[in-house]
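Visitor: Pasting the sequence and the predicted model now:
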Amino acid sequence: MEASNLQAARTGTRTGAMRGLGPGRILLDGVLLLLSFLMLTPFLWIFSTSLRLPKDSFTLPPAIFPTAWHIGNYAEVFAKVPFFDFISNSLKICLIIVLGHIFISSMAAFAFSRITFPGRNALFLIFLSGLMIPGQVTIIPQFILMSKLGLVDTHLALILPGLINPFGIFMIRQTMMSISSAYDEAAYMDGASRIWVFLKVILPMSYPAVAVTSVISFIGHWNDFFRPLIFLNSFEKMTLPIGMTALTGAFGTGNLSAILAGVTLSLIVPLLFYIFGQKYLLDGITAGGLKM
C-alpha cells in the first residue's frame, strides 16, 4: 500500500513538472539561456585569451579554447608589476570602507526610522539630496581638505569619504521603516536599551538591505579609478584599477594575453565576494520587491 502511494506521488510530481514545461516556459528558458551565454561570452574570451601565447591573441576568428595553453602569462603579470600589492591595497581599502559604511549607515538609518526627534524628516531629505550631487563635484573640496589634514597620498584619503553614503542610509532606512514597531515596544517593555534594540532586534531583521548595500559599496570602491588617481602618488600605494594601467604600460599592446591575465586576476575578489553574498543579495532584492 505504501509502495503504491509512493509511486502515485512520484507520478503526480512528474506530471506536475511536465505540465509546467509548456511551450511558453520552454521558450522563456531558451531565451534566458541564450542571454546568459551572451553575457558570459566576454568573460570566457578574457579567460581563454589569458591562457594563449602572445602571438595567438589576435587570431581571427577567435577560438573558445587556446590551441596552446600558456599559463606563463600569469607569472609575467607578477614579474612586471607589484600586482599582489595592488590587490591587497584595494582589498584593505574596500573592506574598511564597507565595514565602516555599514556601521554608520545602519545607525543613521535606525535614528531616521525608529527615533522621533524634531526635524527628522527635513534632516533625512538633506542627507538624501546628496544622491543628486555627482562625486566629481566634491572632489576638489575633498582634495583641499585632505591636503590640509596631511592625508594626501595615504589610503585614509580614500577611506574617510567612503564611510558615509546617502544611498546606504536610504536603503537600510526603508527596510527598517517596514519593520513593525511592536518589536521595539516588546523589547523596551522587557527593559532593553535602545542600543540593544538596534543591535539585537532591528539590525538582524534588516540584513537583506545591509547585504545589498555591502555588495554595492564593495564593487563600487573596488572599481573606483578616479579618486585613487587624484589622491595617491606613490606607486606602491596604488589600487588595482590604477595598477591595471601600469600593467598596460608595462606590456604595451603587443602582449594582450598577459594584460588579460591581469584582468582575470582582478575579477577573482569581487567574484568571490558576490558568490558568498549572493544568497543575502537575492534575499534583499526579493524582500524589497515584496514590500513594494
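Guide: It's in. Numbering: from 1, shown residues only.

Visitor: hey, let's count contacts and neighbours off CA atoms from now on
Guide: Will do.

Visitor: quick one: the residue lying closest to G243 once chain neighbours are set aside from N255, how far?
Guide: Beyond its immediate neighbours in the sequence, the residue positioned closest to G243 (CA to CA, 6 or more residues apart in numbering) is F86, lying 6.1 Å away. For F86, the distance to N255 (CA to CA, to the nearest Å) stands at 20 Å.

Visitor: now swap in K80 and tell me
Guide: 12 Å.

Visitor: Settle it for me: which of these two has more neighbours?
Guide: More crowded of K80 and N255, by other CA atoms under 10 Å: N255, with 19 against 12.

Visitor: which SSE is L38 in?
Guide: Per DSSP states H and E: L38 is located in helix 23-50.

Visitor: Are there helices or strands packed against that helix, and which ones?
Guide: helix 256-291 (3 or more CA pairs under 8 Å, 6 or more residues apart in numbering; DSSP states H and E).

Visitor: next up, a second structure to put side by side with the first:
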Amino acid sequence: MKRKNRWITAGLVLLSSVIWLPLLYMAAQSFMGKGELIENTGAVLAGADGRAHFSLLPKYPTLEPYVELLLDSPGFFVMFWNSCRQVFPVLLGQLLIGTPAAWALGRYKFRGRNILMLLYMILMIMPFQVTMVSGYLVLKQFQLLDTHLALILPGIFNTFPVFIMSKAFSGIPDSLIEAARIDGAGEFKVFCMVGVPMALPGIISAMILGFLEYWNVIEQPMTFLKTKNLWPLSLYLPNITSDKINVSFAASIVMLLPAVFLFLWGQQYLEQGIAASGLKE
C-alpha cells in the first residue's frame, strides 16, 4: 500500500512539474544570444525559414538581453514607472474605500443588503468587454481619457476585493465583536482593533489578487490610453519588434518577478482568504 502511494505521489509530482516547463523555457531563452534565439524560435517569432527547435538550456549563456533591457531601453523604465503609478494607487484606494464597504456588507444587516450584494456579484463577473463602452463614455464625459486616472478610478471601485473582504469580515465570531462593544469600544474602534486584524488574511489576499490583475492588465490601457508615454509595462512586450527578440524574453522575466515574489510571500494569506470567502468550494 505504501509503495502504491509512493508511485501515485511521484506521478502527481511529475504531472505538476509540467506546469513549470513554460516558465523554465522562457527563463532559459532570456539567457540566449540573438543568433541562437533566431535559430531555435525564429520560424515562429521572427518569420524565419525552417522549423522551431526546443532547447531548454542555452548553448552559450549570455547576459546581453538583460544588459540591453536594463541599460539601453529607456522605454522599459518609463512603462515600469507608469505601472507603479497606476497599480499602487488602485490598491491604496481599494484599502481606503473597499475595506469599510466590505465591513458594512459583512457585519451589518440592513434593508437592501442582499440586493446590493447581488449587484456586486453581477459587476464582479462581468467581463471588461461588457462595460467597456459605458466606461469609455463616462471617462470621456469627465475628461479623464488618456490620463492615469482613467485606470486608477475604475480600479479603486472594483467590486471583487469588496466581495473577498466582506466574506472575511462575516466570518469573525460575533462574541468577539460583542466583547469589544461591552468594553466600551465604538464602531470605528471595533473595526480597526478587531475587524481588520481578524480579517487580515482576506484583506491581504484581495490586495495580492488586485496587484496580479492590474500589474498584467492589457485591455483597459489599450482602450483608455492613447499616449504611449502613459502605457504600463504590460504593453511593453507586445510592442517589442522581432529584431529584439532576445530582449522580449528578458523583459518577460523581469516583469514576472514582482508578481512571483509577492505571490510566494503572501501564499499563506491568499489560501486563507480564498478559503474564508468560500471560493474553494
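Guide: Happy to help now that I have it. Remember, predicted model here, so these are calculated numbers, not experimental data.

Visitor: where does the TM-score land?
Guide: Once the chains are laid over each other, their TM-score by TM-score structural alignment, normalised by the length of structure 2 reads 0.87; 268 aligned residues with a CA RMSD of 2.2 Å.

Visitor: Let me know the next secondary structure element after the helix holding L38 of structure 1.
Guide: helix 72-80.

Visitor: and that following helix, how far from the chain's centre?
Guide: Offset of helix 72-80 of structure 1 from its chain centre (CA atoms, centre = their mean, to the nearest Å): 27 Å.

Visitor: who touches it?
Guide: For helix 72-80 of structure 1, contacts defined as CA atoms under 8 Å, 6 or more residues apart in numbering pick out S50, L51, F83, F84, L247, A250, S257, A258, I259, A261, G262.

Visitor: residues contacting the first one?
Guide: The one in question is S50 of structure 1. So S50 of structure 1 contacts I71, N73, Y74, L256, S257, A258, I259, L260, A261, T264 (CA under 8 Å, 6+ apart).

Visitor: try the fifth one
Guide: Taking CA under 8 Å, 6+ apart as the definition of contact, the neighbours of L247 of structure 1 are V77, K80, V81, I259, G262.

Visitor: just how off-centre is the helix or strand containing it within its chain?
Guide: Here L247 of structure 1 sits within helix 240-251, counting by DSSP H and E. Its chain's C-alpha centre and that of helix 240-251 of structure 1 lie 22 Å apart, by CA atoms, centre = their mean.

Visitor: ok, and for it, which residues are buried?
Guide: With burial defined by 16 or more other CA atoms under 10 Å, the residues of helix 240-251 of structure 1 counted as buried are L240, P241, I242, G243, M244, A246, L247, T248, F251.

Visitor: How about the third one: what's its closest non-neighbour residue?
Guide: This means I242 of structure 1. Using CA to CA, 6+ apart, the closest residue to I242 of structure 1 is F225 (6.4 Å).

Visitor: residues near the counterpart of that neighbour in structure 2, how many?
Guide: By TM-score structural alignment, F225 of structure 1 lines up with I218 in structure 2. Around I218 of structure 2 there are 16 other residues, counting by other CA under 10 Å.

Visitor: how close does I218 of structure 2 sit to I152 of structure 2?
Guide: In terms of CA to CA, I218 of structure 2 sits 14 Å off from I152 of structure 2.

Visitor: Same question for V194 of structure 2.
Guide: From V194 of structure 2 to I152 of structure 2 the distance is 29 Å (CA to CA).

Visitor: Then A10 of structure 2?
Guide: Counting by CA to CA, the gap from A10 of structure 2 to I152 of structure 2 is 46 Å.

Visitor: Between these two, which is the more surrounded one?
Guide: Between A10 of structure 2 and I152, I152 has the larger neighbour count (other CA under 10 Å), namely 19 against 12.

Visitor: and the residue nearest to that one when sequence neighbours are not counted, helix, strand or coil?
Guide: Leaving aside its chain neighbours, I152 of structure 2 sits nearest to V90 (5.3 Å; criterion: CA to CA, 6+ apart). With DSSP: H, G, I helix; E, B strand; the rest coil as the basis, V90 of structure 2 sits in helix.

Visitor: Quick one: map V90 of structure 2 onto structure 1.
Guide: For V90 of structure 2, the residue aligned by TM-score structural alignment is I97.

Visitor: Count the residues that sit near that match.
Guide: Other residues close to I97 of structure 1 by other CA under 10 Å number 24.

Visitor: now swap in Q278 of structure 1 and tell me
Guide: The local packing of Q278 of structure 1 (other CA under 10 Å) involves 15 other residues.
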